[in-house]
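*Asks:* need a structure here:
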Amino acid sequence: MLTGAPGTGKTHLATALGREACRNGFEVRFFRVSDLVDQLDRAWQDGKLRNFRNKFKTVDLIVLDEMGYIPFGKEGAELLFQLISEWYEQKSLMITSNLEFSQWNRIFSDSRLTAALVDRVIHHAHVLNFTGDSFRVKHALSNQE
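*Replies:* A predicted model of the protein is given here:
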């Protein structure tokens, strides 16, 4: 789990670690969380949720980027919870977020679902918290001087 302010390099690190895992023969998938929830919603509405979930059978590492940037509806939150629960202790999961766990209720409207999801995500996790200024803002300000 990589947390911290926007622009502190979480996505770059997650991407680099995912690429390194690929180079070492691991099957990796990378999703923006909002895109994954959209795909889950579509698969559920089309009656193809089982087929969608089966696509992850051989995947070793799933990178979920930008957890918390866009809140989702109740169904999307429940579908994402279901998927992460399936992966729990079966797959490696890397999540980037600009929110602390205590703020995840903003994305998942149900506090019990949020607590259960956080419980699964942090159980065996290494949490890296990035602090400091945004690289992009810092770089833009240095160019103005």
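*Asks:* can we go C-alpha only for contacts and neighbour counts from here?
*Replies:* Noted.
*Asks:* the helices in the protein, which residues?
*Replies:* Applying DSSP state H to the chain gives helices spanning 10-23, 33-45, 49-54, 74-87, 111-122, 135-144.
*Asks:* Contacts for the fourth one next, please.
*Replies:* Spelled out, that is helix 74-87. 37-38, 40-41, 53, 93, 107-110, 113, 117, 120 (CA atoms under 8 Å, 6 or more residues apart in numbering).
*Asks:* Also this sequence, please, to line up against the first:
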Amino acid sequence: MSAERGCGLKACSMGMSVLFKNAYSLSMELSEARDNYSLGKLEKWIQKANLLILDEIGYVSFDRYQSEVLFRIIADRSERGSIIVTTNLPFSEWTPLFENTAMIAAMIDCLTFQSHVLDMNGESYRLTKTKEARK
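*Replies:* Next up is the predicted model:
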């Protein structure tokens, strides 16, 4: 089990509400909600969770709108709730991911303010499990 999923399960066992989302899937849901005029409702639903886990920032890029909505969610979480973000990239390599490069520094500031940044440069969990299964 991955560390972020383990943290989510532990939070659930402590009675917290947890929302686990792949970052790109969440950004697509937000775009669809905007198109369906239900963005406010979706954002309120996200805000209700005690812990938001955003998985896999760094595998795909975000358009300007998706970048701005993701920033709003992260900025809100930094003031009101807990967030876990997983990424395969150091913050210094986030610039190509977001069309709105002006807000990247602010997003990183929100993520790192009063936080614990864990740099886990180990072998991939999935790769390890695959190798074990082949033995």
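*Asks:* circling back to that earlier point, put together TSV for the contacts of helix 74-87 of the first structure, with distance to residue 47 of the first structure on each row.
*Replies:* Formatted as TSV, those follow (distance: CA to CA, whole Å):
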residue	distance to residue 47 of the first structure
37	15
38	14
40	10
41	10
53	12
93	26
107	25
108	23
109	24
110	25
113	23
117	24
120	27
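*Asks:* Can you say which of the residues you listed are buried?
*Replies:* Among the contacts of helix 74-87 of the first structure, those classed as buried by 16 or more other CA atoms under 10 Å are 37, 40-41, 93, 107-109, 117, 120.
*Asks:* what about the equivalent of residue 38 of the second structure over in the first structure, neighbour count?
*Replies:* Here residue 38 of the second structure is matched to residue 48 in the first structure, going by TM-score structural alignment. As a burial measure, residue 48 of the first structure scores 13 neighbours (other CA atoms under 10 Å).
*Asks:* what's near enough to touch the spatially most central residue of the second structure?
*Replies:* In the second structure, the centroid-proximal residue (CA atoms, centre = their mean) is residue 54; its distance is 2.1 Å. Residue 54 of the second structure is in contact with 20-23, 83-86, counting by CA under 8 Å, 6+ apart.
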